[in-house]
Structure formats: structure tokens, C-alpha cells
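**Student:** sequence plus predicted model, see below.
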Amino acid sequence: MSKLTCPYCYGTFAEKQMRFRCGGLRAPDGKVCPQKPDPVRAKLGDNRVVPPVVEANGKRLSAVCKGCGNIATIQICPHCHSQLPVHYGKIDNRMVAMIGAKFSGKSVYMTVLLHELIHRVGRRFDAAVIGADERTRREFGSEERTLYSEGVLPVTTRTAAADKGREPFVFKFSLGERRRFRSTLRHTVLSFFDTAGEDLESEQGVAQNVRYLGSANGIIVLLDPLTIPGLVETLGLDPSVLPTERQREAAKADSPINILTRVTEVLQKVPGVGPNRMIDTPVAIAFSKVDALWDALPEPSPLRQPAPATAYFDDNNSLAVHAYVQALLHDWEGGQIDQFLAKHYRTYRYFGVSALGAVPPALEPGQLRQKVAKSGIQPHRVEDPFLWLLSRLKVIETGKD
């Protein structure tokens, strides 16, 4: 029987190994379970007082709490004791890992991507996208308000060592499915884990990320095209869009080829892969901040065209973008990135995205956080890498116009 993967800690387990948490209600005879911090959760930085864990067969939808006699229906992961989405063992679950260089805009990109999935892409595919747990809904809602209502950019993603309790955002993607006599809903649990590029610079960081990247069904690697050697000279870009001195220093260690090398080395440590086998996990290579390149690209360029509005993933349109970026890479840095990917991955694709649609203005004296441009947030094709992964995973349909 296939194993389940926890969307929070990425540990694997059999369905019967799922545990339950008592609801903490008073039983008819007056008994009530005492609440205290869960030692497993406390190690992850979560010291909230909660009812006790109930040991039972996770294949069942409920269990009887031995402490109070009440029925427990809250299923939890046997490893990290996180509350699992309802009916977790009965629905599809997909893990999407995201990684990128420092200053590539990962945090902004993830917030805008999820906002677009919830508000616009959901309508496009007649799908409902909601946070699968209270923490995701609360924390994502806070980041969304900060960016969209206050116009303030989020802080840089902290490393795993600095943020021991960091957990992924988990969403439920629900699609309508018409059958012969009735309509049904097909649910897919989506887990987004945002890994800081610095997490792959040390042996400890690599060890922490093998589980996350190795368990992922798809990976989005976000790269800053402005850090690619040869690009600035080739396109003759306006200096105002170029990286700052601090960002250029960070890019020396976090260049696109270095990031890809580290990700690949992590995936080669996954059991069953090894150095002589190509990696099967589909990888979306998303170049961020393409709005900084628009003035240097011809108007018909696929990178400047809006995403299709079809209720399926348009593969031909995506392939046109892929081929265009591939040609640019050969012009910019001799094709080193493309040759590396072709030798290590069975399936990869290039994308050009812009989370904000315009370069944020420089920090003013005394200003601690950057703000979005006065034109507001105008995302460009941020959903493309994610939709490509969903199409590869058979969650949404693929079409070729």
C-alpha cells in the first residue's frame, strides 16, 4: 500500500498510522481531558496547550478517547502531530517545493501566486482554493494584507536554522468533475514549502532539505535573470533596474547555476536516485522580475504576452515561452544552465514571471521596508509554473491550441 506524506513535515506514514486528537469537550458524565503543550509540537516551537493524542487506527474516521470517552475526529500526523486536512488519507495530496536565490523575490512571488490562485485562477478553472488549516489561513491572510492593502514587501525568507518551526502553507484545490449521473468534487491538497537559498550552503541545511525536496511532486526554482552573467551587456538594460551592490554580492554565491547545482545535489541524495540516474521530479525554472527586461525585448516576444485564459493548461503557448527563454540563455551565458538541466532532469521547463509587474522604488531615508510601485500590483504569468506542474501531475487538463 502506498505511503502518505505529511503536508507539514513531509514525513511518510501508512494511513493506519495516523493519530487523532481529542476534541477537548466535556463528556456527558462530566469527564474532560486536561490540556497541556504537546511535547512533539513544542520541539517545533509550538507551545500551545492542546487536548491529548488518541492512539487508534487512522484508517477509520474517528476514535474513542480513553481519557474522556468522547469521539475524536481530528486526525494528526504521527510524526509532527500537525492537524491533517479532513479526509486526508482519502484524497490526493501534492507537494510543491519552492527554492530560489536570495533577493530573487520568493516571498513576494509565493504571496502573489496564492492570491492569484484563490481569486483569478480559481475562476478560470472553476476551482475553489482555500487554506487547509487555521495557521495557513491566518498567516497567509496577514502576508496578503501587508502586500495588497499596505503595499509593503515581505521580509526575506529566513533560513531553516533561524526559523526552526517554519512550516509550509497548505491549501485545498477543489475541482468540479461531471460524471454520467452526478457531479462530484475532486480535492487535491497542495503543500507549498518556501526554502531559502542559503539553506543549501551548509551540510546541515542540505540534510534538512533532503526530506522536503525529495518528497516534492514538483519543484519551482525561482531565479533572478539580472544575476545571469552576460545578460546586462547583451540587453543594455537601464541601470535603475539592475541589482544593488548588496544584491550583486549575494549573487556571487547564489548565482543561478550554483542554486541549480545545490538543488540537484540534494535530489541526488534521495534514496533510489544516485549520481548516475536522471531526476524524475518535474522542475519549473521560473525567471522572476521579467518586467525589468520588457523594454529590451521586442513586443512580439512570448515573455511579454499575457497568459491564456483557457480552462486548461495551454502546452503550446508554454512551449513557446520555454523555447524563447532557452534561446536567450544560450545568448546570455553560452547555454550552461540549459546543458546542466538537460543532463540531470527528465522533465524541466522555463518560465518568465513578474509578481509585481513593475520594479519597486528604492528605499527612502529611514524607510525599513520596500513598497510596491505606485501603479500597484500587476502580476504577469505568475501561475504558469504552478499550472504546468499541476498538468504534469494530472490535476488539471492539458490542451494544445
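**Tutor:** The structure has been received and is ready for your questions. Numbering: from 1, shown residues only.

**Student:** all contacts plus neighbour counts: C-alpha atoms, from now on.
**Tutor:** OK.

**Student:** quick one: stretch 293-302 to chain centroid distance?
**Tutor:** Counting by CA atoms, centre = their mean, to the nearest Å, stretch 293-302 is centred 28 Å from the centre of its parent chain.

**Student:** cool, stretch 160-173 as well?
**Tutor:** Averaged C-alpha coordinates place stretch 160-173 at 10 Å from its chain's average position (CA atoms, centre = their mean).

**Student:** pull up the distance across that stretch, start to finish.
**Tutor:** In terms of CA to CA, to the nearest Å, the two terminal residues of stretch 160-173 are separated by 27 Å.

**Student:** using neighbour counts, pick out the buried residues of stretch 35-45.
**Tutor:** The neighbour-count check on stretch 35-45 (16 or more other CA atoms under 10 Å) flags 38, 41 as buried.

**Student:** and what of stretch 158-171?
**Tutor:** Buried residues in stretch 158-171, defined by neighbour count with 16+ other CA under 10 Å: 158-160, 166-171.

**Student:** got it, and stretch 179-193?
**Tutor:** 187-193.

**Student:** contacts for that stretch?
**Tutor:** Among residues not part of stretch 179-193, those counted as contacts by CA atoms under 8 Å, 6 or more residues apart in numbering are 7-8, 85, 91-98, 132, 167-178, 212, 395.

**Student:** with stretch 69-76 instead?
**Tutor:** Residues beyond stretch 69-76 that count as contacts (CA under 8 Å, 6+ apart) turn out to be 18-23, 25, 27, 31, 54, 58, 61-65, 82-86.

**Student:** and for stretch 115-128?
**Tutor:** Outside of stretch 115-128, the residues that reach it under the criterion CA under 8 Å, 6+ apart are 129-130, 144, 172-176, 309-312, 383.

**Student:** just to revisit the earlier point, name the nearest of the buried residues of stretch 179-193 relative to F103.
**Tutor:** Among the buried residues of stretch 179-193, F193 lies closest to F103 (CA to CA), at 17.2 Å.

**Student:** nearest residue to that closest one in space, please, no chain neighbours.
**Tutor:** P168 (4.4 Å; CA to CA, 6 or more residues apart in numbering).

**Student:** alongside the first one, take a look at this:
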Amino acid sequence: MICPYCFDRAAARQLPYRCLMKAAGVRGGQPCEAERDDIWAEFMGPSVPPALRMRGPVFTAPRGLAGLRGGGPRAACPGCGVPTPVRVCRRCHNDLPSDYCDQDSRIIALVGAKASGKSTYVSVLVNELRNRVGRAYGASLAAMGSDTQRRDRELAEDLYDRLRLPDATRPTAMGFNDPLLYRLSLPRRGRLGEGSRHTALVFFDAAGEDLKSAEAMDRYTHYLGAADGVILLVDPLQLGSVRDRLPPGDGPPLPAVETPPQQIAADLAAQLRAHGRGGSRGQVSTPIAVAVTKTDALRPLLGPHSPLLRNAPHQGASFDEVGRLAVHEEMRSLMDGWDSGALYRQLERDFAKLSLFGVSALGAPPPSHAPADAPKSGPQPLRAEDPLLWLLGLRGLIPMQRPGKHAGKGARS
């Protein structure tokens, strides 16, 4: 089990429990009193008020209790006798969703400069997995734990009901940013009949301010080291060479130029190497999906038949590798003209498994008079799901339609 908060690794049977502090025990009916949990408060950061440090006591279940592995039966608190199903990480004392330990987990690192659209992208990606993409693959997606359920509901209401873009992710100097936890259920067919395969997806959104230097990025080393795949969001509108190529118009104001994506990619590779993800040739083994965002703004630079202008069909409930390679080649051709192709050369040197993607979370730019709003038609995303599906396909979670041996060369996978 990998903790989705601090990424400590432990066997599920070794996890402690937290008392529910309910007056329903067998030892006089008195609930346990709250105790200071300084381990949890220190991990969460200085924004935790003193009153919230008082939480249910943490205890370790007796050895030999049957069924502990994988979220088994509840353990009785030694203080009040009340059984509790709440497990906590032994390192950071964060409560774990009751079903998190029951399935494999896939940690997806979401990295990008400030204003690259990470929060909006995640909200749209989740909606696509539940609807259009979920129908194609027979999949379902459910938020895990009360925190993710609340944030998931707030993000959906803001973006799809109120047509408001999510607020910027706060930097770690202001406190810890909780990950988003989801259970992805996919059909599984075998000799014994049909069933389901459940996988926990962990999305961790790093604030753009925390990526301005290698020192700041070091706060995320445990997160990056535990990641099964990285989605690096690149905002083309922050690149001077792209700004110069776009025709002038009445669209929303261009975003401020933040940390260059080439620098973020180099720092990311250095952090992953430091956690043993470097190969014999010095390339990082963690797969990276480089998603160029806001491709709707690049339409003047695209041909009428560009694959970036339409969503993948997902025929046969499988990921189309031929279509993925076509997108990769188009994005590589575009990047050759951006900063002399420096970003792609950097990525190619540092990562053994990489692929380029072009995505648009909204399908159109925000209104020029209200840059914090979504388009009036609501989000109409293009290829938002492709980077995640490619990473899941590499891990064998979804089938992939492989190109023929004469289909041409493309991204390393």
C-alpha cells in the first residue's frame, strides 16, 4: 500500500487505526477523548489551527488479527472498545479511505507551470472519464473519501454549472494540497466469466509556484518518486515563439510567462533520478506524457485535417496507438518551430518513455471580457483523456491497438 499523501510504502496489515470516539463501546459506554495529533498537523503545514490538531487516538491492532490485509474487518479501539474501520498512514497519520487498501493504486503526477490549466484539466478529465470515455470503455469512476468527494463536487459545480474556472492551486508554503483519489472500475473478461478490475487513481496537483526552482520542487520528491506516470502540462501561450506566430485578435489576455517548460522538465528528471528512476543510459524510466494545453488557441497554426481538431474514437474499448502516433508527430513538428525544438530535445534526452499530446480542456478560450469564466457553451474538450489513457495502457489496465510494423516510427513506449 502506498500512502496517497506522503507516499510511504507499507503492508496493509501494518497500518494503525484511528478511534471513532463514539459512545458505543463495551467498557462502560464512554468514548475516548481526542488527542493532539502533531504528526498529522506537522505534515499538513502551518495552516492547521490548534483546534484541528485534536483528533481520535491512533492505535495499532493486536498482532495476529485475521483479515487485516486489504481493508479487512474493523479493529476495536483498546481504549473504548468501539470497532473502527478507519486506517491511517503510519508516517503522516492521514486517514485513508476505507476502500483504498482494497485495490492496486496508480499514482499520476500532474506537473505544470502556474496558469497552465492543471485544475481545470483535472476537472474536465474526471468528467470525461465518467461520461464519454467511460461509455466507450465500460468504465466507471468514483471519488474516494470525503475530502475528494467534496472537492470533486465543488469543481464540477463551478465549472459545469456556474461556468467558472477553478481557483489556482495554493503553494505548499500555505499548507499541504490533498491529492484527489478516485476508484476506476474497468470490465475484466477471463476464463471464469466477466468481472471488474478496480484501480485507485491518485492525482496530485503541484502549484505552479512550487516549480520555479529545483529547491522548491524538492518538496514533491516523494510524490514524484512514487509516481507510475507523469503528465506534464505545457501552456503554449507562455512561449514567446508561439505568441509571435498567433494572429492578433480580441481574445482573452495572454497569460504571464512563468517557469519555462524546459526547466521544469530538467528539474523533474533530476528529481526522478534522485529517487532511483534513472536507467543505465541516464534516462528516466518513469513514463511521461507531455500534454500541450489550450490547443484551441493553436487552430490558426493547424491544417484542416489535423488530428488535434477531433477526439479519439476509442473503438473497441481500446486506445488507438496509430492515432496517438499521429498526434505525437504533429506536436513534434510544431515544437520544432518553438524555441528551435529545445523542449523536445530536452525531453528526448531525459526520458526513456515519452509521448507528446495536444489537449484542450475547454475547446474554446474563455470570454475576453471574463477570463475567469468558461465559454458560454460549457467545456467542449478535445483529447483531454489521451495522456492518462496512454499511461494506463502502458500499465496494462486498458487494451491498446498497436500499429503495424510498417506504421512508422514515433514516440518511445
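**Tutor:** The structure has been received and is ready for your questions. Just so you know, these numbers come straight off a predicted model, no measurement behind them.

**Student:** returning to that earlier point: adding secondary structure and distance to T244 of the first structure, write the contacts of stretch 115-128 of the first structure out as JSON lines.
**Tutor:** Shown next, in JSON lines, are the contacts of stretch 115-128 of the first structure (DSSP: H, G, I helix; E, B strand; the rest coil; distance: CA to CA, whole Å):
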{"residue": "V129", "secondary structure": "strand", "distance to T244 of the first structure": "37"}
{"residue": "I130", "secondary structure": "strand", "distance to T244 of the first structure": "37"}
{"residue": "E144", "secondary structure": "helix", "distance to T244 of the first structure": "26"}
{"residue": "K172", "secondary structure": "strand", "distance to T244 of the first structure": "38"}
{"residue": "F173", "secondary structure": "strand", "distance to T244 of the first structure": "38"}
{"residue": "S174", "secondary structure": "strand", "distance to T244 of the first structure": "42"}
{"residue": "L175", "secondary structure": "strand", "distance to T244 of the first structure": "43"}
{"residue": "G176", "secondary structure": "strand", "distance to T244 of the first structure": "47"}
{"residue": "A309", "secondary structure": "coil", "distance to T244 of the first structure": "36"}
{"residue": "T310", "secondary structure": "coil", "distance to T244 of the first structure": "39"}
{"residue": "A311", "secondary structure": "coil", "distance to T244 of the first structure": "40"}
{"residue": "Y312", "secondary structure": "coil", "distance to T244 of the first structure": "39"}
{"residue": "E383", "secondary structure": "coil", "distance to T244 of the first structure": "27"}
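
**Student:** can you say which of the contacts of stretch 179-193 of the first structure are buried?
**Tutor:** Here, 16+ other CA under 10 Å leaves 7-8, 85, 92-98, 132, 167-175, 212, 395 buried among the contacts of stretch 179-193 of the first structure.

**Student:** now A307 of the first structure: which helix or strand?
**Tutor:** Here A307 of the first structure is covered by no helix or strand, with elements defined by DSSP states H and E.

**Student:** that one pairs with which position in the second structure?
**Tutor:** A307 of the first structure maps onto A312 in the second structure when the alignment is built from TM-score structural alignment.

**Student:** tell me which residues touch its match, please.
**Tutor:** A312 of the second structure is in contact with 320, 323, 383, 386, counting by CA under 8 Å, 6+ apart.

**Student:** distance of the closest residue to the first one other than its chain neighbours relative to P300 of the second structure?
**Tutor:** If I follow you right, that is D320 of the second structure. Counting by CA to CA, 6+ apart, the nearest residue to D320 of the second structure once its immediate chain neighbours are dropped is Q401, at 5.1 Å. From Q401 of the second structure across to P300 of the second structure, the span is 31 Å (CA to CA).

**Student:** who has more neighbours, these two?
**Tutor:** With other CA atoms under 10 Å as the criterion, Q401 of the second structure and P300 differ in neighbour count, and Q401 comes out ahead with 16 against 11.

**Student:** and the counterpart of the more buried one in the first structure, what does it touch?
**Tutor:** With TM-score structural alignment defining the correspondence, Q401 of the second structure maps onto G399 in the first structure. Contacts of G399 of the first structure were listed using CA under 8 Å, 6+ apart, and they are 312-316.

**Student:** so which of the contacts of stretch 179-193 of the first structure belong to strands?
**Tutor:** Among those, the residues falling in strands (DSSP state E) are 92-98, 169-178.

**Student:** ok, back up a step: the buried residues of stretch 158-171 of the first structure: which two are farthest apart?
**Tutor:** Across those, the longest distance by CA to CA is 22.6 Å; it joins T159 and F171.

**Student:** returning to that earlier point: closest one of the contacts of A312 of the second structure to A11 of the second structure?
**Tutor:** For A11 of the second structure, the closest of the contacts of A312 of the second structure turns out to be D386, at 32.5 Å, with distances computed as CA to CA.

**Student:** show me the contacts for that closest one.
**Tutor:** Listed by CA under 8 Å, 6+ apart, the contact partners of D386 of the second structure are 312, 324, 357.

**Student:** so what does it match up with in the first structure?
**Tutor:** Counting by TM-score structural alignment, D386 of the second structure corresponds to D384 in the first structure.

**Student:** now L356 of the second structure: which helix or strand?
**Tutor:** Assigned by DSSP H and E, L356 of the second structure falls within strand 354-358.

**Student:** that strand against the first structure, how far on average?
**Tutor:** After superposition onto the first structure, strand 354-358 of the second structure sits on average 0.5 Å from its aligned residues (mean CA distance after the TM-score superposition for the first structure).

**Student:** next secondary structure after that strand?
**Tutor:** Note on strand 354-358 of the second structure: by DSSP H and E, the next helix or strand toward the C-terminus is helix 386-394.

**Student:** for that next one, give me the average deviation versus the first structure.
**Tutor:** Once fitted to the first structure, helix 386-394 of the second structure is off its aligned match by 0.7 Å on average (mean CA distance after the TM-score superposition for the first structure).

**Student:** and that helix with strand 354-358, angle?
**Tutor:** The directions of helix 386-394 of the second structure and strand 354-358 differ by 150 degrees, with axes from the mean of the first three to the mean of the last three CA atoms, to 10 degrees as the criterion.
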